[in-house]
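> Next input, structure requested:
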Amino acid sequence: MDVNQWFQTIKEHNILYVLSVLAIAMVLDFFSGILAAKWMKAVTSKIGINGILRKLASMILLIFFLPVAFLLPAYAGMTMLYVLYLGYLFLEIQSILENYQKMGIDVEPFKRFLIQLKEMYQKKK
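As a prediction, this is how the structure comes out:
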C-alpha cells in the first residue's frame, strides 16, 4: 500500500475525526484537572508538568498506531484502532467527570446519559 492509498483509507474511515475529538477531550481534561486542583488548593508545577507529559505521550502513542493498523490484514487493524481510540475517549470523559465531581458539580445526569448511550450502542450490535 503506497502513501496515497494509506491516506485515502484513513479519510474513508474518518479515524482522524475520532482522533480530533479525543484531542479535544484531552485538552478539556487537562484544563478541568487544573481547575479541580485549584479548587482543592493542590496546584503544583509538578502535577501540571506530569499532566502535560502524560497527554503528550498518549497522543504520540495514539498517532503511532495509525500506520501500525495497516500492517494487520483486512480491516482488523482499523477495527482495533477504533476500539483503542474510543476506549481512550471514554477514559478521558470519565476523567473529566471526576474532575468536575472534585469541584462539587453534580455529574449524575452525565453518567446516566453515558449509560443510556452505552446501552443504545449495545442494542445496535
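> C-alpha from now on. contacts and neighbour counts both.
Noted.
> can you tell me the helix or strand for Met26?
In the assignment (DSSP states H and E), Met26 maps to helix 15-39.
> Next, the buried residues of that helix.
Neighbour-count burial for helix 15-39, with 16 or more other Cα atoms under 10 Å as criterion, is recorded at 15, 19, 22-23, 25-37.
> what angle sits between the helix or strand following it and helix 15-39?
On the C-terminal side of helix 15-39, the nearest following helix or strand under DSSP H and E is helix 45-69. For helix 45-69 against helix 15-39, the angle by axes from the mean of the first three to the mean of the last three Cα atoms, to 10 degrees is 170 degrees.
> So for the helix or strand just after helix 45-69, what gets flagged as buried?
Next along the chain after helix 45-69, taking DSSP H and E as the criterion, comes helix 76-102. For helix 76-102, the neighbour count (16+ other Cα under 10 Å) marks 77-78, 81-82, 85-86, 88-89, 92-100, 102 as buried.
> next up, for comparison:
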Amino acid sequence: MIINKSQKKKRFLPMTAAALSISVLCATAAMASGTSTASIRPGKSTATGSTVTASGTTGSLKVSSAGPTFYVQGYAKREIDFWPDSTAASRTANPSQTVTSGFSATKSHQYYSQANTQSGATSIYGEAVTKVN
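Predicted coordinates for the structure are as follows:
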C-alpha cells in the first residue's frame, strides 16, 4: 500500500525573514546616534559642525589636538531659537591629547560641535566631535 503524504509548503519563511529584518532595522535606527564634527585645519582657528537632532537623552564630546604647541577648546552646543545657544559640554585638549566628556541631552533638540584654538595658530590639527543619541 502506498501512502501519499501531502507536502507542506514553507511559504511563511520569507515573511518571517522579512519581519525579522524590519525589526532589526527599527531597533538599529532607535539606537542610532547623530554626530557633528568641527575640524580645525592649518590656517584656521575656529570651526563649527553641522547640527544633529538628539533621539535620546545621552551625549558625548570628544576633543583632540594634534598641533605642535597649541590647545583645542571644544564645545557641544545646544541650539536655541530665541536665545544664544547653550553649552552642553566643554573640554580642552592639550597638544597630542584626546579628551572625552559625557553630558545629558534633551530629546528632539539640536546640537552641534564648535572648536577653537589660540588665535594666530597656523599649524594645528584639531577637532571636536559631538554625538547624541
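> Quick check: TM-score for this pair?
Put the two chains on top of each other and the TM-score (TM-score structural alignment, normalised by the length of structure 1) is 0.25; 54 aligned residues with a Cα RMSD of 4.7 Å.
> So Val24 of structure 2 versus Ser60 of structure 2, what's the distance?
25 Å (Cα to Cα, to the nearest Å).
> who touches the most centrally placed residue in structure 1 in this structure?
In structure 1, the C-alpha nearest the mean C-alpha coordinate belongs to Leu89, at 2.7 Å (Cα atoms, centre = their mean). By Cα atoms under 8 Å, 6 or more residues apart in numbering, the residues touching Leu89 of structure 1 are 21-22, 25.
> my guess is Tyr82 of structure 1 contacts Ile15, does it?
Yes - counting by Cα atoms under 8 Å, Tyr82 of structure 1 touches Ile15, with 7.2 Å between them.
> Identify the residues contacting Thr46 of structure 2.
By Cα under 8 Å, 6+ apart, the contact list for Thr46 of structure 2 reads 40, 114-117.
> Give me the subset of these lying in strands.
Judged by DSSP state E, strands contain the following of those: 40, 114-117.
> Buried members of those into PyMOL, please.
Burial among those is assessed by 16+ other Cα under 10 Å; the matching PyMOL selection reads:
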select buried, resi 40+114+115+116+117
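> Between which two of the ones in strands among the contacts of Thr46 of structure 2 is the distance greatest?
The most widely separated members of those, counting by Cα to Cα, are Gln114 and Thr117 (10.5 Å).
> Comparing Val24 and Ser60 of structure 2, which residue is more hemmed in?
Neighbour count, other Cα atoms under 10 Å: between Val24 of structure 2 and Ser60, Ser60 has more, with 19 against 12.
> How about the more buried one: what's its closest non-neighbour residue?
Leaving aside its sequence neighbours, Ser60 of structure 2 sits nearest to Gly102 (Cα to Cα, 6 or more residues apart in numbering; 4.3 Å).
> what are the ranges of the strands in structure 2?
Using DSSP E, the strands found in structure 2 span residues 34-40, 46-48, 52-53, 58-65, 72-78, 86-93, 97-104, 110-117, 126-132.
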